[in-house]
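A.B. asks: heads up, no residue letters with this:
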């Protein structure tokens, strides 16, 4: 049964990756299937995953505030392509920080499409699959999956970028283990919000932008799917917050006094 399931994921990824191409989606370079051995060959992403950067030895130190916004925008653009520009639309179904890969310039690309679902296949009611902490409430309760389920997961990733915390942290006290449950009440409180920012960016975060990103995150993690924005609206909300040099539309000076261009060059982006 496990072998059959793994083969199904393998085949689904090959079929989908042969059809979709976008700068913010990982490129499948080749594959091999011999006997029970399955091999997928992707482009090299030298900075690993977003999860590696946030939870690994560096603990987010390599990710400045503007780089975090760039990664969020890149990931949103990848989802927007899947939702709005694929025919039929595609639901990623397992969007999470470990599936956001970063190249040497910290360009973000979505990966792992083994659970992805083409909407024409019938989003409807499905057997629960995904990663705990990112799965939308309606999917858990009813098995109903839509593009708004990906938007919920995107909101969780935004919270990771803001706080540096894991989606589920069992080391935290009861009631604080879920990132969404813990963070949501603080996202709309301008006094408390700066206190939950990741220590790696606490001294350089742009507070005005922080409040704007928090507002987007609040909408994305709404328990009612109809209250969540479309991913295209999320993209449009993030573009003005990301420096031009990083793929957005912002021309500004960051709180540390360095121009966006200087900050950009320091990270080789």
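C.D. replies: The structure has been received and is ready for your questions. Keep in mind the model is a prediction, meaning the values are calculated, not measured.

A.B. asks: can we go C-alpha only for contacts and neighbour counts from here?
C.D. replies: Will do.

A.B. asks: Assign residue 32 to helix, strand or coil.
C.D. replies: Under DSSP: H, G, I helix; E, B strand; the rest coil, residue 32 falls in the strand class.

A.B. asks: Chain neighbours aside, what residue packs nearest to it?
C.D. replies: residue 39 (5.0 Å; CA to CA, 6 or more residues apart in numbering).

A.B. asks: Burial check on that neighbour, number of neighbours?
C.D. replies: Using other CA atoms under 10 Å, residue 39 has 11 other residues around it.

A.B. asks: looking at the protein, which residue ends up farthest from its center?
C.D. replies: Farthest-out residue of the chain from its mean C-alpha position, per CA atoms, centre = their mean: residue 35, at 34.4 Å.

A.B. asks: how far away is the residue nearest to residue 32 from residue 138?
C.D. replies: Residue 39 is 34 Å from residue 138, where distance means CA to CA, to the nearest Å.

A.B. asks: repeat for residue 108
C.D. replies: According to CA to CA, residue 108 stands 28 Å off from residue 138.

A.B. asks: neighbour count winner among these two?
C.D. replies: residue 108 (30 against 16).

A.B. asks: that older thread, wait, the residue nearest to residue 32 touches residue 31, no?
C.D. replies: Yes - contact criterion CA atoms under 8 Å: residue 39 and residue 31 qualify, at 5.4 Å.

A.B. asks: Against that first model, consider the following:
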């Protein structure tokens, strides 16, 4: 088998590669049990390249590969996982193991953690730990009984996503990771609303011009990020940043018309403490960078470093305003009740 890594090519038999990553191998029987034989009930996404499942993997001894037997009728802990079942013939074995090589060392607080793999019966499966609460898609599409995320929290989610992408694009000493399509379905939110990206892929180009091909994939990621920023701003999955209305709102100084109404409504309803109403400078900074991400000409899109700086600036405007409002509010309370 040909094994590619860091632009070098090695000829290794498959058995040696399997042994190299034996610690991370998960028996197919465990994965089938976690997904009820790959039932559609457990499937959260499906396309021509892969099917993605959510399941509970029974705890087992990774050293031996055997399940730990339950003792004294005590229920064994289970781990919630995301299971990426790659469609047959969509990835050749050498690329599959090259990807595992990178995933074992690709650790970041805004990325789902790689947990293991399976290559039995012609299956190619990647498994990730997933202590998430909901996906961003679940949050945006829900219209009832939904926890409202303030403008500050939404910006922090955007920063999480951008920083996760930044890490993927710059994994030190490894081939670049490219997300390909960063969508709300691929962003998980844990109990603290920290965003974690899933479904990212190793970039292993076979084109004649790898640097140019890599750059194209990077700017595509930035474009997808821009779409996501507008969806988080508006609270709508179908929001179209290319619509003339969006630009008109910005040109006329009516950016607030693009903001998810729930944020504004919450600010109006609270009379006891000042709520985090979106700051105009924060909104303007956010809109400008989101709009740059989705311009039609790829080479006019910003670098991820610039996206992160702009999001941090927008967050600073919001946090500074909220702090001042709270100071003024509590000083007023002290004046009323000396």
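C.D. replies: Looks like it came in fine. What you see is a predicted model; the values in this text were computed from it and never measured.

A.B. asks: hmm, back to that, what does the residue farthest from the centre of structure 1 correspond to in structure 2?
C.D. replies: Alignment of residue 35 of structure 1 against structure 2 is given by TM-score structural alignment, with residue 121 as its counterpart.

A.B. asks: same check, this time on residue 72 of structure 1
C.D. replies: Looks like residue 72 of structure 1 aligns to residue 158 there (TM-score structural alignment).

A.B. asks: what's the helix or strand for that match?
C.D. replies: Secondary structure from DSSP states H and E places residue 158 of structure 2 in helix 151-169.

A.B. asks: The match of residue 72 of structure 1: neighbouring residues, count only.
C.D. replies: 25.

A.B. asks: With residue 123 of structure 2 instead?
C.D. replies: Counted with other CA under 10 Å, the neighbours of residue 123 of structure 2 add up to 15.

A.B. asks: The closest residue to it other than its chain neighbours and residue 201 of structure 2, how far apart?
C.D. replies: Taking CA to CA, 6+ apart, and ignoring the residues beside it in sequence, residue 123 of structure 2 has residue 88 as its nearest neighbour in space, at 7.0 Å. Distance, residue 88 of structure 2 to residue 201 of structure 2, by CA to CA: 16 Å.

A.B. asks: More neighbours: the two, which one.
C.D. replies: Comparing residue 88 of structure 2 with residue 201 by neighbour count (other CA under 10 Å), the higher total belongs to residue 201, at 16 against 12.

A.B. asks: List the contacts of that one.
C.D. replies: Residues counted as contacts of residue 201 of structure 2 (CA atoms under 8 Å, 6 or more residues apart in numbering) are 99, 177-180.

A.B. asks: can you tell me which of those lies nearest to residue 48 of structure 2?
C.D. replies: Minimum distance to residue 48 of structure 2 across the contacts of residue 201 of structure 2 is 14.2 Å, recorded for residue 180 (CA to CA).

A.B. asks: Helix, strand or coil: sort out the closest one for me.
C.D. replies: coil.

A.B. asks: Map it onto structure 1.
C.D. replies: So residue 180 of structure 2 corresponds to residue 93, using TM-score structural alignment.

A.B. asks: nearest residue to its match other than its sequence neighbours?
C.D. replies: Spatial nearest neighbour of residue 93 of structure 1, chain neighbours left out: residue 116 (5.3 Å); criterion: CA to CA, 6+ apart.

A.B. asks: Number of residues surrounding the one you found?
C.D. replies: 18.

A.B. asks: I'd like to know how far it sits from residue 91 of structure 1.
C.D. replies: Counting by CA to CA, the gap from residue 116 of structure 1 to residue 91 of structure 1 is 6 Å.
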